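> Dropping a prediction and its sequence here:
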Amino acid sequence: MLRVGNCSGFYGDRFSAVREMLTGGPLDVLTGDYLAELTMLILGRDRLKDPSLGYARTFLRQMEDTLGLAHERGVRIVANAGGLNPAGLAGELRALAGRLGVPVRVAHVEGGQLPLDDGALTADAYLGGAGIAACLDAGADLVVTGRVTDAALVTGPAAAHFGWAPDAYDALAGAVVAGHVLECGAQATGGNHPFFRRYDVRRPGFPLAELHADGSAVITKHPGTGGAVDVSTVTAQLLYETRGARYAGPDATARLDTVRLTREGPDRVRIDGVRGEPPPRLLKAGITRLGGWRNEVVFVLTGLDVDAKARLVREQVEDAFARAGARPAEVRWELARTDRADAATQETASALLRLVVRDPDRRAVGRAVTGAAVELALASYPGFHVTAPPGRGDPYGVFEAVYVEPGAVTHTAVLPDGRRVPVPVSAPSTAPLRDVPEPPLPEPLPPGPVRRAPLGLVAGARSGDKGGDAHLGVWAETEAAWRWLAHTLTVERLRELLPETRPLPVTRHVLPNLRALNFTVTGLLGEGAAARARFDPQAKALGEWLRARHLDVPEALL
């Protein structure tokens, strides 16, 4: 058995989690995921200012606090904190180990970079776990990587420990699924869970997986830590930012429709039955660019006549743009009716009118917008004020997913002794990646009385982003609720409940083993989270909006 824990789900996660995981109980490998699509843009901007940067500096500070502890306990550490500069981070870690007098062997994985075209800030392919495995096989205690898949942080250590061949697809797919559950840290232990009131999530612990040679795993957490691990928390994370039954990666394609979840005891959920297929022919890569400039002003509208006040200020600002001949390329207005009638506080008597502008030219979002807003201070609606003084504008980024031949990028394991070992590419599938045919739906519930109620009373949901697309997983926790949900929540019904999705392509996938539906809403997030084109730019709360929508629910389920 191999015990693999997680201590980070993003750049900025709980600083103390490394120490908590090292001291909380037995562990063989501790992993940390620091890279999201947005993070690559942040690291790219860091590197523009200082070419020696480009890695997650938080990780270096965490190692200063815990490197000796990890060595004492014999825990190996694997993290993708190297970002755009894994060699630079590895060098800093070696220097740190020398200063601390801790004899750890540091290795790193590099490669995956694509040539930067005009305007590209970063361009990196998602590598698999084979480079990590090579480093661990060579005796590394600490391995840092650049842009690898989140699951590679688990497939690499598992392949090294169990000696899996590159074509052990079932076992590798099991590790991919376990890695996907671990990658977002406390989201697997009750964090961000739709039924959060069941659990004590004031400070949830971080998850770990007990992996076995056949690729099966038990998801659990250290004793005495907060949160919980049950079938519902694991289901929620399994559906996070995935789409169809085939979950593709460079190590293996995991068939999510074969996953079985079984409660094995308190805070223990077994994952088994996972079938694997060869990886797809092409590697996914992410390109980030600086897309232009963005500015925002939020007008506060208090008391009576909110719609008329909003109409007035919109007309005034648009007129100012026209007179100046400087209307930004994109102008968006959104009125959030947060106000209440006869409110007991001024804040709850107020609505928010949000103006967002974007343009390739910073001047178009700076002085023109600031002047248009500020000059209205004494000449607009009664009670005029804004949440913050308008600024000069900030740069925003865009993300683009592309697919490249594996031979177009390098993949190199730099071992503790400095040797550079090229990592061969796993034999990919020659067949294109296709959706699995929709499985048969369960028998519908027999007709009966219904009541108008929120969907969230009978279904959980979790949502997130992949580039410009939103992913939304919805699941039922009883067989009766699943029989109703599978027939009720069609693409057409989803569009009715979430009107913002109506003009966009929506795809539904059915996962009966998980009693779940997974929806992909193409283009909802524009050019990705960094572009901040939407109020919720990463679609984190899209699922909660859906759960709050009312429809006719069978009384038997309520």
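It's in. Computed from a prediction, not measured in an experiment: that's the story for all the values here. Numbering: from 1, shown residues only.
> Please make it C-alpha for all contacts and neighbour counts, starting now.
OK.
> Check the offset of stretch 413-421 from the chain's centre.
Chain-centre distance of stretch 413-421: 31 Å, with Cα atoms, centre = their mean, to the nearest Å.
> Return the set of buried residues in that stretch.
Residues of stretch 413-421 classed as buried by neighbour count (16 or more other Cα atoms under 10 Å): A413, V414, L415, P416.
> Which ones among those residues map onto strands?
When DSSP state E defines the strands, the subset of those inside them is A413, V414.
> How about the secondary structure of A133?
Judged by DSSP: H, G, I helix; E, B strand; the rest coil, the three-state class of A133 is helix.
> dropping in the other structure now:
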Amino acid sequence: MNLAENAVAMTAGTHDGWEPHCYEGLEMCIDEIIARGVKVVVDGGALNPKGMAEKVWRELVVGRGHGGEGGYRVGWVEGDDLVEVVREGVAKGQVVGHLDESNQEVGERLPGNVKDFLGQGKEGIPSFPVVSANAYLGARGIKRALDEGCDIVICGRVADASPVIGASWYWYQWAEDDWDRLAGALVAGHLIECSSYITGANFAGFDEYDYENLMVDLPFGIAEIERDGSAIVTKHPGTKGVVNVDVVKCQFLYELQGRIYLNSDVTADCKDVVIEEVGKDRVRCSGIKGAPPPPTTKLAIFYKGGYEQQILMNATGYATKEKYRLVEANLRNQLKRNGLLDKFQLLDFQVLGVPEANPSSQHASTTYLRLFTQADTQEACYGLLKSFSQIGMQHFSGFHLSLDTRTAIPRPYLAFYPGLIPQEQLEEKAGIFTEGGKPLMFDAGHPSTFQKVEPRESYETAQPQDLASFGPTKKARLGDVVLARSGDKGANINCGLFVRKAEHYPWLQNFLTVQRLKDLMGEDWRAEYFVERMEFQKLHAVHFVIYGPLGRGVSSCRLLDALGKGFADYIRDKVVEIPESFLADMPGIKEERLARL
């Protein structure tokens, strides 16, 4: 999403192309980095990694007297920016494969609008302009730069774990086919890619701790990667936060689509992953098996999808449901009269909140209706505003608007298409700046072997048991015994749920079926969605991928939760029948966790 927004700003001449906070971080730390001989690999170069590398080289290295013969060397990795290639391909009618089209039944269920940018959308609507197209590079360019003596490597769109893989690959000088080791580094990179997520942020069990003290001012995580590819996740001593099995399991299950983790350098099989505490704030991750990488890599394409707007309307108290039904019926009628009802890509009436029974304040009694629309043209969006104004005084009892109406003004939005590109078509290079001469350039090359990508596996538990066999139950929220994490991958939400005692796991396996997940989703489930299910036995986890809820990705999603992060806690909040013995175990589990702090 950042790349696409930066691309628009670069075209307008208002952005340098790299992430400014990344440069600021290096500016603050450069003297300490050089004094300690630290090597840095960072993906903050965004659309202009060479430009950022040159600025770091000239202003922070040479400008502070650290350059010259034998001095600190700054380089970059390029080859991910394929926007011109994609634009030329679209103009010729070439089709870019979709990331999910080969998985199970998903290919047949892809919404038609995901290929709008190829001119395959609505009749008479031309292909939408491509704004950015960036391949997810692996670690080959990073390793080559480090091998050639580079000290700071600025990357653009590399896979999130690639900096960690590249650093580990260089440090241990692993062979290209040391698949298990590379796969271990891939997972280690995944664990720390979200900074403080591995030290307590976005953690489902935060409320079991003294969170107002412990979970404030969190540090970033550290992955100590061993020669065999296993890793210990930890944090600096004396800092806040917590690194334990529960936190690491949550992060492992985040943004993970099933058992197989694909990367440009290696394929990681995570089925037998082991996550275990080995000391205070020290958790080892091992058991990852590696294999050759796929022949393709992800190609993130953003294109101008049209225009969007939202109008927020509030209702208080009595007959709230009926009030929202009335405003929807009234507006749809006016749009039809004005010939606009079929002019929208999306016309979504979303009710947010439930009024409190016998409310303690007016705020507690108030909810809001979010009218979210997308259209091919600005005219349609302005037509909606006009239609809304025409019925402005025909509102329900107690109608009021949020004061900020800026979101009602149509704005262009960017849509996401997760494509694929053959790795052999990439021209990945590493460059290094030298004192008084042209930058040195090195080819990163391609993997020498690939393996075919198979459809992701999906299955129910192998030995089903009657839920009654787990003893008497009582109604409780699923989250009383289950932790979870969810996140986005394009249009899809992935969600991993786990219990903390081995004896609870058979119940979770039998309880969390595909049908159960659909039931728990309630009114959010749609027939066009598709679900994959698998299990991580050693983590006591069940993992799902739900294809479709996020539409065309984070930058244009109709949902408030465009990143899918809240999905897991929505499922955990459901009231279900839980074995009484499991609920009785929970105080002891919590006390044990706290005792380890």
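Perfect, thanks for sending it. All values derive from a computational prediction rather than experimental measurement.
> Can you pull the TM-score for these?
For this chain pair, the superposition-based TM-score is 0.89 by TM-score structural alignment, normalised by the length of structure 1; 520 aligned residues with a Cα RMSD of 1.9 Å.
> rewinding a little: okay if I get the buried residues of stretch 413-421 of structure 1 as TSV plus distance to F195 of structure 1?
As requested, those are exported to TSV (distance: Cα to Cα, whole Å):
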residue	distance to F195 of structure 1
A413	43
V414	44
L415	45
P416	45
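> And the buried residues of stretch 413-421 of structure 1, which two are furthest apart?
Within the buried residues of stretch 413-421 of structure 1, two members stand farthest from each other by Cα to Cα: A413 and P416, at 9.5 Å.
> what's the overlap in contacts for these two?
Taking Cα atoms under 8 Å, 6 or more residues apart in numbering as the contact rule, A413 of structure 1 and P416 both touch A107, C135.
> Not counting sequence-adjacent ones, nearest residue to R147 of structure 1?
Distances taken as Cα to Cα, 6 or more residues apart in numbering place Y126 nearest to R147 of structure 1, at 5.5 Å, with adjacent residues excluded.
> Which residue of structure 2 is paired with that neighbour in the alignment?
Taking TM-score structural alignment, the alignment pairs Y126 of structure 1 with Y136 from structure 2.
> okay, now the aligned residue in structure 2 for D469 of structure 1: neighbour count?
D469 of structure 1 maps onto N492 in structure 2, with residues paired by TM-score structural alignment. The number of residues packed near N492 of structure 2 is 25, by other Cα atoms under 10 Å.
> show me what contacts the residue lying closest to N492 of structure 2 once chain neighbours are set aside?
Distance criterion Cα to Cα, 6+ apart; nearest residue to N492 of structure 2, sequence neighbours excluded, is Y547 at 4.4 Å. If you count contacts by Cα under 8 Å, 6+ apart, Y547 of structure 2 has them with V106, A491, N492, I493, Y529, F530, V531.
> Could you rerun that using 10 Å?
Going by Cα atoms under 10 Å, 6 or more residues apart in numbering, Y547 of structure 2 touches 100, 106, 109-110, 489-494, 528-532.
> In helices, which of those fall?
Within the contacts of Y547 of structure 2, residues falling in helices by DSSP state H are V106, R109.
> still contacting in structure 1, which of the contacts of Y547 of structure 2?
Retained contacts for these in structure 1, judged by both residues aligned by TM-score structural alignment, their matches' Cα atoms under 10 Å, are K489, G490, A491, N492, I493, N494, Y529, F530, V531, E532.
> List the residues that contact the residue lying closest to the third one once chain neighbours are set aside.
Among residues not flanking A491 of structure 2 along the chain, L550 sits closest, at 4.3 Å (Cα to Cα, 6+ apart). By Cα under 10 Å, 6+ apart, L550 of structure 2 lies in contact with 488-493, 556-559, 561-564.
> Export the residues you listed to a markdown table and append columns for distance to G290 of structure 2.
Listed next are the contacts of L550 of structure 2 as a markdown table, based on distance: Cα to Cα, whole Å:
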| residue | distance to G290 of structure 2 |
| --- | --- |
| D488 | 24 |
| K489 | 22 |
| G490 | 25 |
| A491 | 27 |
| N492 | 25 |
| I493 | 25 |
| S556 | 35 |
| C557 | 34 |
| R558 | 37 |
| L559 | 36 |
| D561 | 34 |
| A562 | 32 |
| L563 | 29 |
| G564 | 28 |
